[in-house]
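Enquirer: return atomic coordinates for the entry below.
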Amino acid sequence: MSELFKPGLDMLQPGADWRAAAPANVDVLFTCREGGVSSGPWGDENGVMGLNVGPHTGDFAACVKMNRQIVSQLVPSDPKWLKQVHGTRVVAAETVEGEPEADAAVSMTPGVVAVVMVADCLPVMIADAEGRAVCAVHAGWRGLADGVVQMGVKAVRDAVGDDDARIVVWLGPRIGPEAFEVGEDVREAMKANLPNADAAFREENGKLYADLGMLAREALGQMRVTDADIFDCGLSTHADKKRFWSFRRDGEKAGRHAAMIWLKPEAAETAQA
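Expert: Take a look at the predicted model:
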């Protein structure tokens, strides 16, 4: 993949700890702010060369289209884009046409790229430990409270026909707990389905802050995913303006990043040889 990188293109992939635990035929890629053709608020920190993939942000449609074409060159096939609605619906990426309303996509087909867009929400990249299926999940606070993470894990296990399949997970960049101020309604919504959600909230100077990573860990724990199989990049979109857009920091014109996961097609070809 390295030969596809171009000057100014900034991307993230999970570290060595993930690679040691995840199946060899699973790949994950997260696009950062730099490396596209958008400008102004959708550009990089200097207002140029932004890789915004969100068509609903006010950016020029032609720029978003070109940015998505750039992203497509980095992965085996065109990502299966979704119209995200902060819900819990999971779709089969292989069947996606257009942009269906959903917040997660599961794939069992090598080369089919599941993708979600994020600015401050948490991307949860899920893989069956045997490399049979993967799922990309968009987890904002509403989706987390309603069970989208659990639905993503269930979708992977259903796809492989194994309710006890071991799952490995990568948690990507999202708004950090130091900046994610919420109302009491968010805490109450979380506690409805996550009994230990209180641990993910802190109060400071009369304000309430939430930790999306901790909430996702509890949701994953409900699905018997162990802490040892959860790998967290720990990066905050709000804290790093150079690399990331942040809806809380940048407002309605915040760009969107692509968080992608897929089964490598070359691995399937090798297995069939």
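
Enquirer: every contact and neighbour count from this point should use C-alpha atoms.
Expert: Will do.

Enquirer: my guess is residue 189 contacts residue 144. True?
Expert: No - if you go by CA atoms under 8 Å, residue 189 and residue 144 don't touch, sitting 9.3 Å apart.

Enquirer: let's see this one next to it:
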Amino acid sequence: MISIQFDKLQFWQFSNLSKCNEINHFVSGRKGGCSTGELGGLNLSFKVNDSELNVIQNRKLLSAAMNVAENHIVFPEQTHSDRVAVLRSLDDADALVNTDALVTNLKGVCIAVMSADCVPILLYDKKNMAVGAVHAGWRGTVSKILDKTIEAMEKEFGTKASDLIAGIGPSISPEIYEVGHEVIDAAENAFGNISSMVNKREGKTFFNLWEANKFQLKSRQLNPDNIEIAGICTYQNADEFFSARKSQNKAGRFGAGIVINPR
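Expert: Next up is the predicted model:
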């Protein structure tokens, strides 16, 4: 990933997606913005202990950075589900409850997800000019929400995996993400052999969310050269990104979004 600065805001971009002039995208950090304390900086969520005015102002800063209208950045109401919604018009934005992934081919509309340790994933179909934004915690990952997002893009836009470019964003790393047997059992049911996704040390089990989502992309036959993993741990870099686990669930939420530029 590459770091970019917009006024007082620090953003990150995937190297592979940044080469595509037809789109713009972002992964936000926590610096800048007007929230304070554990929410300090650019908290984008109304569902944490932050004032509505702070979040509105933070989203205004984000829309300015992305050069889109304030009501043209669309976040779903995330619940760790496996539901993928197709955004066919801005009128659909009010009905995005229980939704953790969005896809669209609308120009000038930035679809985005929020995170604070879960994996944000951005997709771009360079042939059919369609994009996707995915929020994948362990529940979404083992429910194969990323695979279902690609399936939705295939059905709606005629997307072929060979035309997709994917960025797997900052999240809690496999060195830190200790899990219990319920996660491992669910992962085995979803993926079969998960030896590449699990590490055990000192009697503890650690799960690799990055590898589990990359597995879904590879299963769809994406070109490995088109898959970029940020490799940035939110827990270990909690000064740059929000981390729910590091803050004992007091953190704000950063975002990841993608937009097809108007012509």
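
Enquirer: TM between them?
Expert: Here the TM-score for the pair of chains, by TM-score structural alignment, normalised by the length of the second structure, is 0.91; 254 aligned residues with a CA RMSD of 1.8 Å.

Enquirer: of residue 189 and residue 144 of the first structure, who's got more company?
Expert: Of the pair residue 189 of the first structure and residue 144, residue 144 is the one with more neighbours under other CA atoms under 10 Å, namely 25 against 16.

Enquirer: pretty sure that one is in a helix, no?
Expert: Yes - under DSSP: H, G, I helix; E, B strand; the rest coil, residue 144 of the first structure falls within a helix.

Enquirer: grab the nearest non-local neighbour of it.
Expert: Closest residue to residue 144 of the first structure apart from its sequence neighbours, by CA to CA, 6 or more residues apart in numbering: residue 216 at 7.0 Å.

Enquirer: and for residue 78 of the first structure?
Expert: residue 72 (5.0 Å).

Enquirer: what count of nearby residues applies to that neighbour?
Expert: Neighbours around residue 72 of the first structure, by other CA under 10 Å: 14.

Enquirer: corresponding residue for it in the second structure?
Expert: Using TM-score structural alignment, the equivalent of residue 72 of the first structure in the second structure is residue 63.

Enquirer: where do the contact lists of residue 189 and residue 144 of the first structure overlap?
Expert: With CA atoms under 8 Å, 6 or more residues apart in numbering applied, the contact sets of residue 189 of the first structure and residue 144 do not overlap.

Enquirer: for residue 214 of the first structure, give its distance to residue 81 of the first structure.
Expert: 27 Å (CA to CA, to the nearest Å).

Enquirer: of those two, who's got more company?
Expert: Neighbour count, other CA under 10 Å: between residue 214 of the first structure and residue 81, residue 81 has more, with 26 against 15.

Enquirer: next, the contact list for the aligned partner of that one in the second structure, please.
Expert: Here residue 81 of the first structure is matched to residue 75 in the second structure, going by TM-score structural alignment. Contacts here follow CA under 8 Å, 6+ apart; on that basis residue 75 of the second structure touches 93, 111-114.

Enquirer: can you rerun that using 10 Å?
Expert: Contacts here follow CA atoms under 10 Å, 6 or more residues apart in numbering; on that basis residue 75 of the second structure touches 44-45, 93-94, 96-97, 99-102, 110-114, 133, 255-257.

Enquirer: name the helix or strand for residue 165 of the first structure, please.
Expert: In this structure, residue 165 of the first structure is located outside every helix and strand according to DSSP states H and E.

Enquirer: where do the helices of the stretch 151-263 of the second structure begin and end?
Expert: 181-191, 209-219 (DSSP state H, counting those that start in this stretch).

Enquirer: need these in a markdown table (columns: distance to residue 24 of the second structure).
Expert: Listed next are the helices of the stretch 151-263 of the second structure as a markdown table, based on distance: least, CA to CA, whole Å:
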| stretch | distance to residue 24 of the second structure |
| --- | --- |
| helix 181-191 | 32 |
| helix 209-219 | 22 |
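
Enquirer: name the stretch among the ones you listed that sits most buried.
Expert: Mean neighbour count (mean count of other CA atoms under 10 Å) peaks for helix 209-219 among those, with a mean of 19.

Enquirer: re earlier: for the match of residue 81 of the first structure, give its distance to residue 224 of the second structure.
Expert: 28 Å.

Enquirer: equivalent analysis for residue 11 of the second structure, please.
Expert: Relative to residue 224 of the second structure, and taking CA to CA, residue 11 of the second structure is found at 25 Å.

Enquirer: compare the two (neighbour count), which wins?
Expert: residue 11 (22 against 13).

Enquirer: doesn't the more buried one lie inside a helix?
Expert: No - going by three-state DSSP, the assignment for residue 11 of the second structure is strand, not a helix.

Enquirer: I'd say it and residue 31 touch.
Expert: Yes - using CA atoms under 10 Å, residue 11 of the second structure is in contact with residue 31, at 8.9 Å.

Enquirer: what residues do the two have in common as contacts?
Expert: residue 240.

Enquirer: and the most centrally placed residue in the second structure, what does it touch?
Expert: Using CA atoms, centre = their mean, the residue of the second structure that lies closest to the mean C-alpha position is residue 120, 1.7 Å off. Going by CA under 10 Å, 6+ apart, residue 120 of the second structure touches 27, 100-101, 112-114, 133-137, 167-171, 254-257.

Enquirer: and the gap between it and residue 200 of the second structure?
Expert: Taken as CA to CA, the span from residue 120 of the second structure to residue 200 of the second structure is 25 Å.

Enquirer: show me where the stretch 151-273 of the first structure has strands.
Expert: 167-171, 181-182, 201-204, 207-210, 230-232, 257-263 (DSSP state E, counting those that start in this stretch).

Enquirer: so which of those is the most surrounded?
Expert: strand 257-263 (a mean of 28).

Enquirer: tell me what that one is packed against?
Expert: If you count contacts as 3 or more CA pairs under 10 Å, 6 or more residues apart in numbering; DSSP states H and E, strand 257-263 of the first structure packs onto strand 11-12, strand 26-31, helix 61-72, strand 104-107, strand 114-118, strand 122-128, strand 134-139.
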